[in-house]
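A.B. asks: Dropping the sequence and predicted coords here.
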Amino acid sequence: MFSFFNKTSIDLSELQQKLDMKSEIIDVREKSKFQAGHIPGAKNIPLSKIGSYSLKSEQPIYVICQSGLRSRQATKILRKKGIQAFNVKGGMSRWSGAVRGGKL
């Protein structure tokens, strides 16, 4: 049985609420995809480099990619490092909020 405290994913509506709290968002897509359009304030750390990420605060981070598959992998990697990370289900392909950069 799953516990609320073991939750590792959030949906896009939950992420929208977190944006109001200035939460940290990591976009694990490659640089070209990130530059084509991303959530304002998101940091680009491609999945291939996520293993070297080091947390700068105790706040949770939210990990997003295009569909939610790579962000799920990245979330697992970060959690093994003791970082409170959450996968954003649906990814940028379903994001309807503000976008910086090009169009998706």
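C.D. replies: Arrived safely.
A.B. asks: alpha carbons only for contacts and neighbour counts from here, please
C.D. replies: Fine.
A.B. asks: Which positions in stretch 35-53 come out as buried?
C.D. replies: 37, 38, 39, 42, 44, 45, 46, 47, 50 (16 or more other CA atoms under 10 Å).
A.B. asks: Likewise for stretch 65-82?
C.D. replies: 65-72, 74-78.
A.B. asks: Ok, stretch 58-65 next?
C.D. replies: 61, 62, 63, 64, 65.
A.B. asks: Same list (those) but as JSON lines, adding distance to residue 9 and secondary structure.
C.D. replies: As requested, the buried residues of stretch 58-65 are exported to JSON lines (distance: CA to CA, whole Å; DSSP: H, G, I helix; E, B strand; the rest coil):
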{"residue": "61", "distance to residue 9": "11", "secondary structure": "strand"}
{"residue": "62", "distance to residue 9": "9", "secondary structure": "strand"}
{"residue": "63", "distance to residue 9": "9", "secondary structure": "strand"}
{"residue": "64", "distance to residue 9": "10", "secondary structure": "strand"}
{"residue": "65", "distance to residue 9": "13", "secondary structure": "coil"}
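A.B. asks: And here is the other one:
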Amino acid sequence: MSTAAPNVDVTRAVDMLGRENVRLLDVREDDEWAAGHAPAAEHMQLSQLDPRAFTDAGTVVVTCRSGNRSSKAAATLVEAGVDAVNLDGGMKAWAQAGHPLVRDDGTPGTVA
């Protein structure tokens, strides 16, 4: 049985991201990322997730489209000793709360 990572809502995640040593990791597929992502997010597909890339990361807030894949990714990180939490509701909740989504070229994005 895997270790579950704590869930945080969008408000808590945004508060956390305002602090030093907190990173936002988006584990969606390339096409989903290209359609729109949080401006400060880093991208690593779930299938490519390497916990070693986050061993000195402080806290990692993990997101996907709805929170399902990111829950698995956050649990994988927690099992590897990383301080990770799952963004409950994912990028859908992020967008519904009115937070920005951008494409790589800086234009407004959407949740794919």
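C.D. replies: Sure, I can see it. It should be emphasised that the depicted structure is a prediction, and the values quoted were computed from it without experimental measurement.
A.B. asks: Looking at the buried residues of stretch 65-82 of the first structure, which are in helices?
C.D. replies: 69, 70, 71, 72, 74, 75, 76, 77, 78 (DSSP state H).
A.B. asks: where do the helices sit along the first structure?
C.D. replies: 12-19, 31-36, 69-80.
A.B. asks: These: which one's closest to residue 101 of the first structure?
C.D. replies: Checking the helices of the first structure against residue 101 of the first structure by CA to CA gives helix 31-36 as the closest, at 5.5 Å.
A.B. asks: Where does that closest one end up in the second structure?
C.D. replies: Under TM-score structural alignment, helix 31-36 of the first structure corresponds to residues 30-35 of the second structure.
A.B. asks: Other residues contacting the matching stretch?
C.D. replies: 26, 43, 45, 102, 103, 104, 109, 110, 111, 112 (CA atoms under 8 Å, 6 or more residues apart in numbering).
A.B. asks: Also stretch 47-65 of the second structure?
C.D. replies: If you take CA under 8 Å, 6+ apart as the criterion, stretch 47-65 of the second structure is touched by 13, 21-28, 69-71, 73-74, 76-77, 80-92, 111-112.
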